[in-house]
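Chemist: predicted structure and sequence below. I'll ask about it afterward.
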Amino acid sequence: MTTDVASGPENPEKPPANIDKLNANIARIEELTQRLVQALSHKGTPNPEVEAPGPEFFAKAAAAYWAEMLDNPGKLIEQQVSYWGKALRHYVEAQHALAQGRLEPPADRSPKDRRFANPLWDTHPYFNFLKQQYLFNVEALESAVAELQDVTPLERRRIEFFTRQIIDMMAPTNFLATNPDALERALETEGESLVRGLENLVRDIELHRGELLVTLADRDAFTVGENIGTTEGSVVFRNRMMELIQYEPTTEKVRERPLLIFPPWINKFYILDLKPANSLIKWVVDQGYTLFVVSWKNPDASYADVGMDDYVEEGYLAAIREVKAITGQDRINAVGYCIAGTTLALTLALMRKRGDRSVGSATFFTTLTDFADPGEIGVFLNDDFVDGIEREVAKKGYLDKFFMGRTFSFLRSNDLIYGPAIKSYMMGERPPAFDLLYWNGDGTNLPARMAMEYLRSLCQANRFATGNFEICGESVSIHDVHVPVCAIACETDHIAPWRASYAGVREFGAKDKTFILAESGHIAGIVNPPAKDKYGYYTNAGAMEGDEDAWKAAAEHRRGSWWPAWAAWLEKRSGKLVPARVPGDAAHPALSPAPGTYVVETPGA
């Protein structure tokens, strides 16, 4: 019988038991470092104008601060003394505890923050000192910004937003040496977690051609058409702008009037068809509707001159025409989601000008039509950003999905940037197999002309709400929307704020208007199937005449999904029951099975 002898001073010739693992990790780090350098070499020439606000913004913020301080120097002294006093008192208390031989932090009066959930943030003197000093800094910065005077509401919102970005970026959790979770994991795995984290970092930079964008979901866990986007149907029409999908009926009878959904072309349509359990598309079909959905083309540089006119003529009007031809109906019901809802409103206004009554009712999901207050996204709508985007798209012919993805991520930076980066790059964790986050990372490009028309004419100039938006040779207004309308907005939506959505719908010319306020945000509030019984909603039978807060105060809160309430509204506007329709007809043969070909294309790949 033999016994392995451990290495150590008494047996110096035998290597440590984990030396092979250590050497292997070192070799992997060297290999990954070479890949990292190679990946970074593919990064394009940086465009500072789309990376951060211009110098004028920071100069204006600094000037406003110092002007306030010069007018009221006592306020400056009060702010600084308060900050210095807290920071110094905390330092003295920490030193006093150590001098007495107590390895414990001083009293911690800081607010709870889920970033600091590890018990070491409260019990370990080093980590607790870092946390408290960071939170003192946060409080001082927020106080200084809150007390700024002589700035416009938009300027204040921008200063607050970008100050928060700096605050979030500098959190001690974002750095290895000051993150106890990451350090503990590194010790537990003998550094393996850091090697895996480096692998994840290199993978993301390679994937985005030298740019860093955190992968939020396991890219190998889902395949569109296999385990997401699987509702049965066929592409029955295709042009350069879109594929038109008609879904197989699941009921013997269907409503006479077909339903056509226009999803946003900033992302892909299968957000409404993730898994069968939370698929709005499947649910609508199961309610007895002939359902059509548009799947937009993911544009490349050849689409540079495609504008809003093209989306309306070759997207909306073409789809409406083909749905009518396939079903033999003179009128259809339409749905628009986000930017597709905005463009549906433009289309309806245009159709009224042309005397076209093809749409019987319209439903809007999280849609802005009045951009007087665009919410958080408004911080990116000043000329310092938009001018940079204009130069970017003029060079490339399209707005790369990378910029859109990153911009929306910064609206929830802790959830969509720093939190996932910590887990992936410092903890070495594999991204989760989460269908919603997978879809979130599967973005699309925007044609150059369309992107600038949307940003300049709709977002910045707000021309549709002011009555002079030019589309397809007509000047249209928000008041030209006269069909019966149902609008669903989401209470915590950071992309299309519900109050702004309400304000736009209130200005529609339609007499028949229903507004539903769903709980949760831009996606979760819409993709909320009845079986989950997760989020509720608000309804108000009164007219949309007062302001949004008065509407909500008088509204009734109901538990569960808003889907059945919408279905009841839609049913009254969908005609009698008729035999179910199979996809297409002799003039519209099946071109490919759903989800089609456009949804899986990756331009430039």
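Modeler: Nice, I can see it.
Chemist: when you work out contacts or count neighbours from here on, use the C-alpha atoms and nothing else.
Modeler: Will do.
Chemist: surely Lys576 and Arg255 touch.
Modeler: Yes: between Lys576 and Arg255 a contact is recorded at 5.7 Å, counting by CA atoms under 8 Å.
Chemist: more neighbours: these two, which one.
Modeler: More crowded of Lys576 and Arg255, by other CA atoms under 10 Å: Arg255, with 20 against 12.
Chemist: in contact with that one, which residues?
Modeler: Neighbouring residues of Arg255 by CA atoms under 8 Å, 6 or more residues apart in numbering: 288-290, 571, 574-578.
Chemist: closest one to Leu344 out of those residues, please.
Modeler: Ranked by distance to Leu344 (CA to CA), the contacts of Arg255 are led by Ser574 at 18.7 Å.
Chemist: quick one: that closest one and Gly288, what's the gap?
Modeler: 10 Å (CA to CA, to the nearest Å).
Chemist: same thing with Val138?
Modeler: For Val138 relative to Gly288 (CA to CA), the value is 54 Å.
Chemist: quick one, strands of the stretch 101-250 of the chain?
Modeler: 233-238, 242-247 (DSSP state E, counting those that start in this stretch).
Chemist: right, and the ones you listed - which one's nearest Gly473?
Modeler: Taking CA to CA, strand 242-247 is the member of the strands of the stretch 101-250 of the chain nearest to Gly473, at 22.1 Å.
Chemist: and the comparison structure, right after this:
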Amino acid sequence: MSGGVSSHAFTEAWSDWAQHLSRSPGRQLELAERAQRNVMRLMMAASGSGADTESSFKPKSYDHRFQHPGWQKMPFALWQQSFLAVQDWWDYATDPLRGMRQADADRTRFMARQLLDTVAPSNFPWLNPEIIEETTRRGGRNLTDGAANFTSDFVKTVTQVHQPAPEGFEIGKDLACTPGEVVFRNDIFELIQYAPQTETVQAEPILIIPAWIMKYYILDLSPHNSLVNYLVGQGFTVFMISWCNPTVDQAELSLEDYRKRGVLAALDAVSAIVPEQKIHAVGYCLGGTMLSITAATMARDGDERLASVSLMAAQIDFAEAGELLLFLDESQVAFLEDMMWEQGYLDRPQMARTFATIRAEDLVYSRAVRRYFLGKENLPSDIGVWNSDTTRMPARMHSEYLRALFLENRLSAGRFAVEGRVIALKDITAPMFVVATETDHIAPWRSVYKTRLFTHGDLDFVLTKGGHNGGIVSEPGHPRRHYRISHRPAEALYIGPDDWFEQQDPKPGSWWPEWAEWLAARSSGAGPVPGMGAPEAGYAPLVEAPGTYVFQT
């Protein structure tokens, strides 16, 4: 009923805000003045030609609820401006107060925004000009279609029945369709080796470690935007980890299991299949965090198998992990641990609600209006099918991850221990290629940028247009794409993120070719194509890609 959120933290935040505001008469006066100023601006906007006047309030850049031209006409413009005026006042009211904890200030602002979003005029058919126009045009058919959509979605939510992929988006045929073989399997992951597409390949293979919070094929979507397919076409031997979708029987899988029997086991398999060669390791999202831990541990232990380390939208420091931190404190983690103890894992719908709430304007309310009041079907897409293909996380591993990394930030603080000994990110000497995305609300780019602060080796940093997924799945030819890139030599002085941003001019296009050239420059040259698997070493091909774990529901 709580949606997986502890009520204690939010109650405490409101109490902190109210108590500090009650003993700040100056701040109370400022809020009264702000309210008066907003009323005057609202009156000026109403007396003008709608919501386009200089005194009008503007929606946030990611808020698309008021884009219909009807919102510029009276009385809709007045309703829209009234809502935005109240939103502006609450944003100001929830600025940090002297003596108030920053986390509580952020939480009160977040909760105020969530409450306001429920009463936005765009949510009500009789206040939304787009709904009124569509209802008139279709004679109310949009509302009956919307009711049918709501009923269907309600049943799916209650029953949690896995829905098959729509026609044209079948996994293994249309999606995740790059040819290959599963060459290793244990209870945690399957290892896919992709079939070569060139007569020769770079001597050093690539191992990709995706996040276990999602199915791997975000990196192998349709053939035209598959990162795997692109790399294989550029003459690389590519391996991919496909994590299992854990059940209650795997509740005790730990973070160390994912490192040792996951990433290290995959490295052992790749080393056996392509012997005597170093490996380009790539980590995406949580997979990048795990790769950083593994690489630092390998450096500490003298394991020199990594030719390079590439991190995509991956954080190693969680002090500025964005609005996800709003959901994490001791109370919230304990609440999640109790919930996971009962069911054995954290289910994807519980995580999806958290991610959607962060951008509720667009990911919740705009979609609800379009589907339930405009009666429009969601057009299937490859990334949409992947996004709805839910996964789980085992209870113990997720608890360790939340406490050690998110809550206590041990990795960048030098307090993260592996096998009883602390590791240090500065020990990583393999060259690094780090990618962040401009509008990422899961791994904010300034947080990802901190990789430059906590490592000392040779490093290239890329900031690309897009969000957490769209910025990574940014194939050549994708319209209106750009990126910024810079090289930092080993032991160079640190530059802050904002100064770095000002110094780098954007380049048009995809960052993929830049990365492929970077990988090739750190390889030893082209050579013969290795065989599929290594049966003599115990890594015989088991089944064709995409394997079996990707179909687990």
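Modeler: Happy to help now that I have it. This structure is a prediction, so every number in the text was calculated from the model and none was measured.
Chemist: the second structure: which residue goes with Pro249 of the first structure?
Modeler: Using TM-score structural alignment, the partner of Pro249 of the first structure in the second structure is Pro196.
Chemist: do the same with Pro484 of the first structure
Modeler: By TM-score structural alignment, Pro484 of the first structure lines up with Pro431 in the second structure.
Chemist: again with Arg164 of the first structure
Modeler: So, by TM-score structural alignment, Arg164 of the first structure is matched to Arg113.
Chemist: neighbours around that match, how many?
Modeler: By other CA under 10 Å, 18 other residues sit near Arg113 of the second structure.
Chemist: with adjacent residues omitted, what lies nearest to it?
Modeler: Counting by CA to CA, 6 or more residues apart in numbering, Arg113 of the second structure lies nearest to Gln87, which is 7.2 Å off, once chain neighbours are set aside.
Chemist: check Trp566 of the first structure too.
Modeler: Leaving out its chain neighbours, the residue that sits closest to Trp566 of the first structure by CA to CA, 6+ apart is Cys486, at 7.8 Å.
Chemist: relative to Ser501 of the first structure, how far out is the one you found?
Modeler: For Cys486 of the first structure, the distance to Ser501 of the first structure equals 12 Å [CA to CA].
Chemist: Pro276 of the first structure too?
Modeler: Counting by CA to CA - Pro276 of the first structure and Ser501 of the first structure are separated by 29 Å.
Chemist: neighbour-wise, which of the two wins?
Modeler: The neighbour count for Pro276 of the first structure versus Ser501, taken as other CA under 10 Å, is higher for Ser501 (26 against 16).
Chemist: quick one: contacts for the match of Pro249 of the first structure?
Modeler: Contacts for Pro196 of the second structure (CA under 8 Å, 6+ apart) come out as 232-233, 235-237, 529.
Chemist: any figure for the gap between it and Ile206 of the second structure?
Modeler: 12 Å.
Chemist: now do Glu419 of the second structure
Modeler: 26 Å.
Chemist: these two: who's more crowded?
Modeler: Each of Glu419 of the second structure and Ile206 has its neighbours counted (other CA under 10 Å); Ile206 has more, 27 against 8.
Chemist: what's Phe73 of the second structure aligned with over in the first structure?
Modeler: Phe isn't right for residue 73 of the second structure; it's Lys. Lys73 of the second structure maps onto Thr123 in the first structure, by TM-score structural alignment.
Chemist: hmm, I was thinking of Ala85 of the second structure
Modeler: Checking TM-score structural alignment: Ala85 of the second structure goes with Phe136.
Chemist: list the contacts of stretch 110-121 of the second structure.
Modeler: With CA under 8 Å, 6+ apart as the criterion, stretch 110-121 of the second structure contacts 79-80, 83, 87, 90-91, 127-128, 357, 360-361, 365.
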